[in-house]
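> Sequence and predicted structure are below.
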Amino acid sequence: MPSPQQARAQASAITSAPAAPEPEPSPASQLRALFDRPRLSPGQRRIAQYLIENLTEAAFLSITDLADRVGVSQPSVTRFAAAVGFSGYPALRERLQSMTLGTRGGAEEHRGNELQAAVDAEIENLENLRRDFADPKAVIDTGRALSRSMPLTVLGLRISVSHAEYFAYAARRIHPDVRLVTRGGSVAHDALLQSREAGGTWVLAFSMPRHATETLVAVRVARRAGLRVALVTDLALGPVAAEADVTFATGTGSRLVFDSYAATGVLCAALLQAMTDADPERTQVRLEAYEQLAEEHRFFLRD
């Protein structure tokens, strides 16, 4: 009899055919697509990221206020508007306002406490991720690529260690050679070079705020070594994303002292599902072997 995890692996394969009409992309996704210009300067990327993260407020700011919030000059904002295809800042602001008024329609005034507000923010992040998943092709394709990489390296430094550890722990159940890198500097450098020499082709990297300089350095080392990089982050237009081959950007909860990562956790589970779908026979063999090992050594309590 298959274990619950084996049964779930068989029953939860990702399908690319939508069960219902595709919903409108989330405002954050629309802005990422709008601002995805390879020649944006670092200052322009800061403006773009501020607008993505603060749409409902930023859509009604004057050019002076927006420049002050981001820490750039007013001419920089004007040049940014032109760089992303608008005649000027007023035209860009009009577009932003139409987007945010659409998201506000029917929304009730928040009356809860700060903890409830934090949950509401994460619900919004999950809703945005659900809209992004309307087209699962990027997740499916990346899962296949990660599944084929022998070995597969998973990188997470500082606050991102916990995400990398979770992903690597689960991936080892379905992939024969997963290498976890949670230390930066020369240690990460060595690990990445060894992975490439052993035949690895991909690295899955996590970069969550506050974004570590050593993560950017490690991703650059991986690219120079010939490894491709899939990045999970909150910054679709950040400097680390600029170095990645594919980027999955999910919102993080920032209403409390420390960030929360509900959408990031779901995205990780989706990538793991895509890896199981990529090689279902290997998945079942490995899960069965693990269940036998767990039973033999009594890894888990009986519920």
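Right, received. Where do you want to start?
> contacts and neighbour counts: CA atoms only from here.
Noted.
> Near the nearest residue to residue 10 once chain neighbours are set aside, how many other residues are there?
Excluding its sequence neighbours, the residue lying closest to residue 10 (CA to CA, 6 or more residues apart in numbering) is residue 280, at 7.8 Å. Residue 280: 16 surrounding residues under other CA atoms under 10 Å.
> and what of residue 257?
Residue 257: 7 neighbours (other CA under 10 Å).
> cool, and residue 208?
Residue 208, neighbours per other CA under 10 Å, totals 26.
> Could you tell me how far it is located from residue 269?
The gap separating residue 208 from residue 269 is 17 Å, by CA to CA, to the nearest Å.
> Which helix or strand contains the residue of the chain most remote from its centre?
Distance from the C-alpha centroid of the chain peaks at residue 296, with 36.9 Å (CA atoms, centre = their mean). Assessed by DSSP states H and E, residue 296 sits inside helix 280-297.
> Mind listing what's buried along that helix?
Neighbour-count burial for helix 280-297 flags 280, 283, 284, 286, 287, 288, 291 (criterion: 16 or more other CA atoms under 10 Å).
> Next up, a structure to set beside the first:
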Amino acid sequence: MPSPQQARAQASAITSGRTAPPAEVSPAARLRTLFDRPRLSPGQRRIAQYLIENLTEAAFLSITDLAERVGVSQPSVTRFASAVGFSGYPALRERLQSLALGARSGAPAEEIRGNELQAAVDAEIAHLENLRRDFADPDGVIDTGRQLSESTPLTVLGLRISVSLAEYFAYAARRIHPDVRLVTRGGSVAYDALLQARAAGGTWVLAFSMPRHAQETLLAVRVAREAGLKVALITDLAFGPVVDEADVTFATGTGSRLVFDSYAAPGVMCAALLQAMTDADPERTQARLEEYEQIAEQRQFFLRD
């Protein structure tokens, strides 16, 4: 049996020359086929029936809203998504939205979706729209940004595939924060860095956990908590063992249409937290940025446009 990534490689091929199937099937029929699992619990069957009967509305509901509409818990919705073959609710919602868009226009979902690259962009747009709705109440981002700003040193943790996001955040944060420590290696190296950060007076860690979620990230987060550090987490999951260990979680969707995930929404989430850190101490921010610009000019860090 192929791995999930191998299956995605086959399904998202952009040079295969495949064409959409000629037969048109209704969105409701597609969902019934998708949800045809003999081992679904009664609660999961209720979720499936609600989605089939209310596709055009349900496809754009948050996990909280869907759980309330059906009368089940949020973990039940997550388990349902897994039971019908998805990595989580965000991946299931992507599929529902694709079907819903096709139903609204009267055209098959594949036709609306376009090719695989366009579908990947559409999925990222949906994640960004969800993030925009989350930002309607910015207090959580503002408060977390302030606390990250006050933590000296501030530790940024990202292992395996999450390294790129952690490096971006740490690079930018160093322009506005006096002591940012980047941890991109797991095991005892991460443990040493976390314990040293706490001993030096640090109070917070910003951790990233992107699919596939690394066991060593969970272990590092647990070490941070045991050392007395608080953890802010950017991930694609609303539930799970890493989320359970975090003090604050920002769950954003990741693009999963192609072989390797894309991170438009997590990238914007990073920029939002950086903005909140900037706003938390404007005088320090201005002084550090001015100092950096002077050094950059003297050392000619950048090409002149």
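Arrived safely, thanks for sending. What you are looking at is a predicted structure, and each value in this text was computed from that prediction instead of being measured.
> Let me see the TM-score of these two.
Comparison of the two superposed chains (TM-score structural alignment, normalised by the length of structure 1) gives a TM-score of 0.71, and 232 aligned residues with a CA RMSD of 2.4 Å.
> what's the matching residue for residue 282 of structure 1 over in structure 2?
Using TM-score structural alignment as the criterion, residue 282 of structure 1 maps onto residue 284 of structure 2.
> Looks like that match contacts residue 174 (just checking).
No. Checked against CA atoms under 8 Å, the pair residue 284 of structure 2 and residue 174 is beyond contact range at 12.0 Å.
> need the contact list for the equivalent of residue 162 of structure 1 over in structure 2.
Residue pairing (TM-score structural alignment): residue 162 of structure 1 is matched to residue 164 of structure 2. Contact analysis of residue 164 of structure 2 by CA atoms under 8 Å, 6 or more residues apart in numbering lists residue 158.
> Going by secondary structure, residue 164 of structure 2 is in what exactly?
Taking DSSP H and E as the criterion, residue 164 of structure 2 maps to helix 163-173.
> and that helix, which residues are buried?
163, 165, 166, 167, 169, 170, 173.
> and for stretch 238-256 of structure 1, what are the contacting residues?
Contact with stretch 238-256 of structure 1 is made by 45, 49, 114-115, 117-118, 121-122, 125, 129, 207, 215-216, 219-220, 223, 228-236, 259-264, 267, as judged by CA under 8 Å, 6+ apart.
> Quick one: buried ones out of these?
Among the contacts of stretch 238-256 of structure 1, those classed as buried by 16+ other CA under 10 Å are 45, 49, 117-118, 121-122, 125, 129, 207, 215-216, 219-220, 223, 228-236, 260-264, 267.
> just the strands in structure 1 please.
Ranges of strands in structure 1, per DSSP state E, are 152-156, 178-181, 202-207, 228-233, 246-249.
> so which of these gets nearest residue 107 of structure 1?
Of all the strands of structure 1, strand 246-249 sits nearest to residue 107 of structure 1, with 24.7 Å by CA to CA.
> And stretch 195-202 of structure 2, what's buried?
For stretch 195-202 of structure 2, a neighbour-count test (16+ other CA under 10 Å) marks 195, 197, 198, 202 as buried.
> can you tell me what part of structure 1 stretch 228-241 of structure 2 aligns to?
Using TM-score structural alignment, stretch 228-241 of structure 2 pairs with 226-239 in structure 1.
> the helices in the stretch 1-150 of structure 2, which residues?
Counting by DSSP state H, counting those that start in this stretch, the stretch 1-150 of structure 2 has helices at residues 4-11, 27-34, 42-53, 55-58, 63-70, 74-83, 89-105, 109-113, 116-134, 139-150.
> now the ones you listed in TSV, with distance to residue 179 of structure 2?
Shown next, in TSV, are the helices of the stretch 1-150 of structure 2 (distance: least, CA to CA, whole Å):
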stretch	distance to residue 179 of structure 2
helix 4-11	38
helix 27-34	50
helix 42-53	48
helix 55-58	45
helix 63-70	37
helix 74-83	38
helix 89-105	35
helix 109-113	46
helix 116-134	29
helix 139-150	10
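> picking that back up, now the match of stretch 228-241 of structure 2: how far from the chain's centre is it?
Stretch 226-239 of structure 1 has its C-alpha centroid displaced from the chain centroid by 8 Å (CA atoms, centre = their mean, to the nearest Å).
> Equivalent analysis for stretch 157-164 of structure 1, please.
Relative to its parent chain, stretch 157-164 of structure 1 has a centroid offset of 13 Å by CA atoms, centre = their mean.
> so how far is the first residue of it from its last?
OK, stretch 157-164 of structure 1 end separation, CA to CA: 8 Å.
> Having no further points to raise, I will conclude here.
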